[in-house]
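Trainee: sequence? don't have it. structure:
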């Protein structure tokens, strides 16, 4: 079988295993929705929110929706994959797979396929929840959804490849959560997931510009926020070209790191 065919077969296997894990399902699908509901309830008690003079007021949930979509991609790809692969390496599954015709690239494709499929479901649930429960207006222009699609695809693939690379850091599956979760939390705070990005100090916005999550969220803000809100970005524009370049660069970095660091066994095993 070809690399792609083996990757497709592996995607099917990964999805079956994923949907058999109830705790993973609850965390992946409900956590971003719970955060969206929590932030909307806390900061939206006084009604719609305006970020500054001359900017139209919008529901708080609309302000947080792009960040929650970016966080969902990060959790599904970066965090979950890193922890899952570290666990598979510890319990010997990767060693057994290494003795089969499955190549690392087919293995990566299977993981990315699983993350992609589940991320589509997750994003659909978050958007539907925001629209139905908090009356967030959804874009009507086709070009907005085209932007959503390419930002989403680049974000999912980039997060997945970086997750594969990060899986080499924990020395065991038992220590994976202690190593990976703090990294994910820090990245989210720096990138303006839990705080509105325009409220972060300039130096922290500059730091965030070196991370892919900031660009995922920025692309999503262009899709779901009014055009006037572009003035709140670093350079006063959505800069979709910059979003595409940054995510493409991080995708290539993730692919290189994943291929260089991935081992069926730990080096010191």
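Mentor: Right, received. Where do you want to start? Everything quoted here is computed from the prediction, not taken from an experiment.

Trainee: C-alpha only now, for contacts and for neighbours.
Mentor: Will do.

Trainee: residue 227: how many residues sit nearby?
Mentor: When counting by other CA atoms under 10 Å, one arrives at 14 neighbours for residue 227.

Trainee: which strands and helices sit next to whatever helix or strand residue 154 lives in?
Mentor: Residue 154 belongs to helix 142-166 when assigned by DSSP states H and E. Here helix 142-166 is seen to pack against helix 60-73, helix 80-90, helix 104-134, helix 212-224, helix 240-261 when contacts are counted using 3 or more CA pairs under 8 Å, 6 or more residues apart in numbering; DSSP states H and E.

Trainee: got another one to weigh against that:
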């Protein structure tokens, strides 16, 4: 969940004695932070297990546990439909985006505040923009690797058919990119909520878990009560999962959505709103050190 296993001294070293030459220096320092943050992420066992590997584990569990019950969406005569694994793949991709962005960054940055890392970084030439670049870049890199591996595992280990139309993969690209960046900003903003690094997981994980249950990740979205679907529609995970279902599920499954269609323009609109909200909140709430410390 957190990449906080690296020491504060290690983190500060990446910025020590570096001078920024305007915007170019900020961007170069931000790029170096992406490499550093990604390396730290993969060196942290809890981050790798609870954010990177978790969707793989859940997809395997759902496929093994419910696969014997037959296909989902079969015709009255028992033909057609898709496998359980194929149905849950879009939800697991959306969950991976949420875990990589919201959960990972919220817990990680809260830990950095608690152990004094941010205070030390505040005394270096590192600007908040370079810091944000490092965090968001790390999320983009790790989420992309995770999604690629998850799709490969689905195809070659679980035998799940993948889309063949280029338009489907173009939709996947913009939903994925939009969703990951949105989740990264929301993760930065949410990191201001925990009172300490020790309480971060207790604060963040229940929020993330509840969203996954009501947004069509672990439960089939169309069987949830309408009021729960409406509540889920207030948050970005529902729209990320819907966008992914529109990419990987047959067109006949669109009738099971609330509007009876994949409604990609509405997916884009809601993710755009949450991206703007996350951007504003992350900039307003972020401090090198908490005001009350």
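Mentor: Nice, I can see it. All figures in this text were calculated on a predicted structure; none of them were measured in a lab.

Trainee: can you tell me which of the helices and strands packed on helix 142-166 of structure 1 is nearest to residue 167 of structure 1?
Mentor: Closest to residue 167 of structure 1 of those, according to CA to CA: helix 80-90, at 4.1 Å.

Trainee: returning to that earlier point: quick one, the helix holding residue 154 of structure 1 and helix 240-261 angle?
Mentor: Taking axes from the mean of the first three to the mean of the last three CA atoms, to 10 degrees, one finds that helix 142-166 of structure 1 is oriented at 20 degrees with respect to helix 240-261.

Trainee: next, format the helices and strands packed on helix 142-166 of structure 1 as JSON lines and append mean neighbour count and distance to residue 181 of structure 1.
Mentor: JSON lines is the format used below for those (neighbours: other CA atoms under 10 Å; distance: least, CA to CA, whole Å):
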{"stretch": "helix 60-73", "mean neighbour count": "26", "distance to residue 181 of structure 1": "13"}
{"stretch": "helix 80-90", "mean neighbour count": "23", "distance to residue 181 of structure 1": "9"}
{"stretch": "helix 104-134", "mean neighbour count": "20", "distance to residue 181 of structure 1": "18"}
{"stretch": "helix 212-224", "mean neighbour count": "25", "distance to residue 181 of structure 1": "15"}
{"stretch": "helix 240-261", "mean neighbour count": "17", "distance to residue 181 of structure 1": "18"}
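
Trainee: distance to residue 179 of structure 1 added to those helices, as TSV?
Mentor: Putting these into TSV (distance: least, CA to CA, whole Å) gives the following:
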stretch	distance to residue 179 of structure 1
helix 60-73	18
helix 80-90	9
helix 104-134	21
helix 212-224	19
helix 240-261	17
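
Trainee: where does stretch 188-198 of structure 2 end up in structure 1?
Mentor: Stretch 188-198 of structure 2 falls opposite residues 164-174 of structure 1 when the two are matched by TM-score structural alignment.

Trainee: ditto for stretch 98-116 of structure 2
Mentor: The aligned range for stretch 98-116 of structure 2 in structure 1 is 74-92, by TM-score structural alignment.

Trainee: end to end on the matching stretch, go ahead and measure it.
Mentor: Across stretch 74-92 of structure 1, the terminal residues are separated by 26 Å (CA to CA, to the nearest Å).

Trainee: what of stretch 193-203 of structure 1?
Mentor: The separation between the terminal residues of stretch 193-203 of structure 1, taken as CA to CA, is 16 Å.

Trainee: report the buried residues of it.
Mentor: Residues of stretch 193-203 of structure 1 classed as buried under the neighbour-count rule (16 or more other CA atoms under 10 Å) are 193-194, 197, 200.
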